[in-house]
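Student: got a predicted structure here, sequence first:
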Amino acid sequence: DGLQGALIEWAAIGAKSRGSEGIDDFLQLYRSLPEEQTQMRGNMIAHVSKLLTGIDSLTLVLSDWYRALMDESTLIRARAVQAWEYVPYDLVKNFPDLFFEAYSVLLLDQYVMVHQYAVRALSRRSFPEDKRGLVRTRLWNLICYYTQQDKKDNFIVECIDVFASLCLSDEDRKGKIGLLLSNILLILEGSALYDAINRLRFHFDDIPGFVKVALKAIQDKYTRSISIDDCISVILRAPHDELRNCKDDLQKAFNALKPFKPQQFIEALVYVAALSKCGDNVTANVCLKELLEEIPNDERNTQWKLKAALVTEATSIEHAISVCEPYNGLIEKWNGLTAELEKEYEERAKFRDFPPSFFS
């Protein structure tokens, strides 16, 4: 199938280079194929958009393409809808309403394969803004359907991504609908949960509740077996209000690291920074002190212990200022730690700068 698909793609590109005559030859071959040759018919219709150069070529292919969208074969319908993702951007506005209506109907198809090809194509080539209303309700229905307990998989993440990108206003994204999408994502586990963060991390920053999804993912075994970097990015970029709603989740994630391991030090600091950012300096300070106690009291770790102590004191000073408590003693302690750290720098400058084993 892969070799046949590649050969047909080359044939389509070659046909396009010959103009109307080449396009007509390609379509005549497609029409001459017996119905039972679904694989070749599917491969040919999947590349029909590769024939497009302008309105004239669009006129030539539309009737065959439209019929393929309504074909009895599930494979043909799926491959016909797949062809949409390769449509030249400048030609999208020239497609007739009937095509968009036929496409959107396939989001109600009874077969998963058709849904997957349709949503994937929409993620790569969107409908014009005035046609997106055709898919809004149908995409939402897919999200609800695949949210059912026995149907959760990575495809729901694709559906949510396309739905949010094409169908939601800024007000919708920041309101109840956005929160509902986050709650759906919170149901996911394993690879689907990892995919949600990996796929949505940049354009879901304004979606309420999304940082909770990141905090669940960062504790998921599947995510931790690959990388938690994207989760950390979401947490660090989260707005203050969102972090305030996640204080319990942040503490839970921090406590889950106990007993602390050297390679988890940075992750622990992320939770502390998030707690401080949302204004909970008391909890942040407690966490820092717990973390500080875990750093071994040996010469190799002196520099790191001093740095951690400085961060702890900075959090204490920030809290004291916020609640109008005296902080002169804290500043004196800060200055003393700073002097110790400068002295440590001078001592280390005399030797090769080996990083402490605790953080390696």
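Tutor: Great, that's in hand.

Student: CA atoms for contacts and neighbours, from now on please.
Tutor: OK.

Student: residues of stretch 25-37 that come out buried?
Tutor: Phe26, Leu27, Tyr30 (16 or more other Cα atoms under 10 Å).

Student: below is an additional structure, to be compared with the one above:
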Amino acid sequence: MSNDRDIQKAIDAGEKNRSTIELIHNWCVHAKVKKIGGTGLIEAETGLPIGHHSMICDHASASGMATWDVADAALDFHDRNCVDCKHRVPVRLPNLSTLLGERERAQAEQNRIRKTHEDQRKLALSNRQATRQALRDKIPSTSQTIIDQLEDLDRDRNEDQIRKLVETAKLAPEIFTTKIIEHYFQLLEARESWFIAVGLETLFLLKTDPVRLARCALIAFRHIDATEISRRIILEHITLVDVSLITGAFRSLVLLGNPPRHPFISTARPAMPEPLLALYQHHPEAVKAAIQAHLDSKKSPAIEDAANAIKIIAQQDKFVAVPFARSIIAILARPESLIEFDEHYSHHDETGLYRFLQDALLLSLKASPQDTDKLVSAYTVTANSETEVRLLEAYEELFHEDIRGNVIVEAAVHSIALRRLIDTATSTIKSDEIWKLLGMFRSAPPKGLENLIRREASYLLGAAILLDEQRANLADKYMQATVFLTKLTYNNQYSFLVQLQKGLVNWVAGVAIDSPQTTEVYLQVLSGIPENSHHLRGIMVTALCRLMTTIEGLNIALPPLYSALVGASQIERAAAIKALKKVSSERSKDLPPLLYEIFLSTLLDPYVIVHQTAVRALEHLSLPDEYSSTLKRLVRELILNYSHSKSDDEFLIDCISLYISSYAEVEELQGDFGALLVSQLSRMSPDMVIRNMSWRSKKLFVAPGFGAMAVSLLKAATNDYQEDPVIRILRSLDPAIVYAERNNLESIALERVNEFDFVGTLVELLTRSGAWNEAEHIAKAAKEAIPETTRNLPQRLFADMLHTATKYELAISESTQEKLIDQLGQQWQETLSLIEKDNQDNEARRDPLRGIFGQN
């Protein structure tokens, strides 16, 4: 639902922007609109201008801002540049004058409202003064001081005046007559904001009419006025509170009990849950009625408040959520019927609301697991995947440690939740959302729940076996599908399912090391899986690494590991290699030599999955030094074989990276073999080389032809992600190598002469290597490529400085006459002066905060 609203909001914004852009084009023949950022899916499908745009003009000396609503950018740009522009050529009506007129009318309306409020304020002050004057005639002279102090506070509202009134109540309570106290209550009940804090404070000191005072305090609390003194009064007179006011004050009680956190405010308001907790303790039925009323309201803020209140009260009563479980579950299951979202409610807001409800559901699960689970079960029987996710996220939360890393304390609810989640996963093929929900299994076993997992080991492994049939069916569907999106869906589901299988197995293996009984269960299940179930057997073989953290575990895991390494299944052989890859460096010292011998043989295995897994394992697996020469020979043979077959370039890059970083000598790379490696990389897709080549070792930089290859990669780069690593490589090369490639670098720069930052980077590379002529040519071309417009003046001045600097260094390198050097120095200073003058002339126009504080 929220996605539909967000999509419609984006379309509405695009349609509004399209109309505004037309007004901009009609305003002036020179006015243009520039898109900032990428193009989203909705924009691509509709063709509407959705996203941030800015207004530009060649005659403008200041750029504006880019905004989601182009009208904001257009008005800002107009105020900066168009007010005194002499170059405007109007096109037609309607144009920006429409927006300007709307803004003027809005400002006029704001001024009218402001004046009305000021008139009302003056009238109210006059009425209060008349009331106080009438009161003077009815009180003794000794009490006149209070009226004077009230008059002073009403005119000059500051802390000193408030302090005077409070001190008067402390020092001379006897001068507060019945009529003055009545006047105080009338001001409070009229909600005179300037008086509420001091009025409540004074009446609290005077200990007068506690019932009426408690009522005023709760009313003040409702509007979040004078919260500290209101809190004290409510707690002091909690038994006298008018319960009919609790529902009205409910939102304020909740917000103060658990203040919302704002992303741009580092310090949150301190929580003040005491009033809500005290009200619940003394008037539980009234508070429960307020919670239920808010849950039934269908208003998203009210529902959020109810869920938040349950969370607060649970600190005092862990069973508070149980009576509301059915309502909470119903809202999560049928939000389209039980929540009225307004048009501004975003996907983020909706997700946040569900999070509050899920927290409340979690509290009910903890307090009454079986009853709550039965209610959830009744709704999930016919629920779609989206509803299941909303309900079961509360279950999944039980298996996450808190942000402080505290160990989970096992309870009855954990067993119920674990089985509910596993039953959901194994019941049928689920959507991507369900598999994502079960992502908790991708983490290590939760600390504190080890005994639960040991007790449920057979159940967890059984679930992994049941899922294997679903996995095989998904694989068949993927192979049979012909539509791309269908294949993508099956592929995602397959990936999530496999991750779930691995998670279930890893949880059991992770807790088996300290439990002989669980270890026995694990090995029995592994031995009992049919030989043709290679996928699941492979998962369980790989998870043996979790047993191999101790000497005892290593001895237990070695027999099935040996069997897998020398077995007939290439999937299980690869799985055994993965298990060895994950063995810690300390424990790898205890591996028997025979295991290393078998591992070396896997590098010659005819099956691709096996020898490729073995090569990638070498990045993590530490073999004794006596095997180094054999490993070097085997990896080199793989490089030569794959270079000849050209069957898998990505794996070839892995082999080259491993060989360079672990086995190659510098002298070897400076010769024919280094040239071979560079030639292989040069023939591959540049994108593949940039993505997969490991540049951790700089030894290949000395290979013949490496500089030319790096320059070719730079030329092929299509974005910053590809360009940046290549630039870093070029900066790391010996200047002589860069100098040899100066003509190619100049050619690349001239092809992209409009990209000033890129040109500057190449000028830096060339000047560092001593290629001053090429650097000067590039800088000159970059300057000449910038059109001479008012808008481009700052950029042209900076380009002129770059060009002057390269000419200056070139003149020095060529030992040119000192007169030319002096002229270039003077030209540099003149350009600096022009930059300073341009900045001064346009300081106000270019102020980034212009318009925010009312400037035009």
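Tutor: Here it is on my side, so go on. Keep in mind that this is a model prediction, so the values were computed, not measured.

Student: rewinding a little: Thr223 of structure 1: which of the buried residues of stretch 25-37 of structure 1 is nearest?
Tutor: The shortest approach to Thr223 of structure 1 among these belongs to Tyr30, at 45.1 Å (Cα to Cα).

Student: which one in structure 2 is aligned with the closest one?
Tutor: Tyr30 of structure 1 maps onto Leu526 of structure 2 when the alignment is built from TM-score structural alignment.

Student: Val234 of structure 1 too?
Tutor: The alignment partner of Val234 of structure 1 in structure 2, by TM-score structural alignment, is Ile729.

Student: enumerate every residue touching that match.
Tutor: With contact set as Cα atoms under 8 Å, 6 or more residues apart in numbering, Ile729 of structure 2 has these partners: Ala710.

Student: find the helix or strand that it is a member of.
Tutor: Under DSSP states H and E, the secondary-structure element containing Ile729 of structure 2 is helix 720-732.

Student: ok, and what's touching the helix or strand that contains Glu201 of structure 2?
Tutor: Using DSSP H and E, Glu201 of structure 2 sits within helix 196-206. Residues outside helix 196-206 of structure 2 that contact it (Cα under 8 Å, 6+ apart) are 162, 165-166, 169-170, 173, 181, 184-185, 187-188, 213, 216-217, 220, 225-226, 229-230, 233.

Student: what's the answer for stretch 46-63 of structure 1, then?
Tutor: Applying Cα under 8 Å, 6+ apart, the set of residues contacting stretch 46-63 of structure 1 from outside is 8-9, 12-13, 15-16, 20, 23-24, 27, 65, 79-84, 86-88, 91, 94.

Student: in structure 2, what range does that stretch match?
Tutor: Under TM-score structural alignment, the alignment places stretch 46-63 of structure 1 onto residues 542-559 of structure 2.

Student: re the thing from before, in helices, which of the buried residues of stretch 25-37 of structure 1 fall?
Tutor: Cross-referencing the buried residues of stretch 25-37 of structure 1 with the helices (criterion: DSSP state H) gives Phe26, Leu27, Tyr30 as the overlap.

Student: show me what contacts the first one?
Tutor: In other words, Phe26 of structure 1. Shown here is Phe26 of structure 1, whose contacts under the criterion Cα under 8 Å, 6+ apart are Ala11, Ala12, Ala15.
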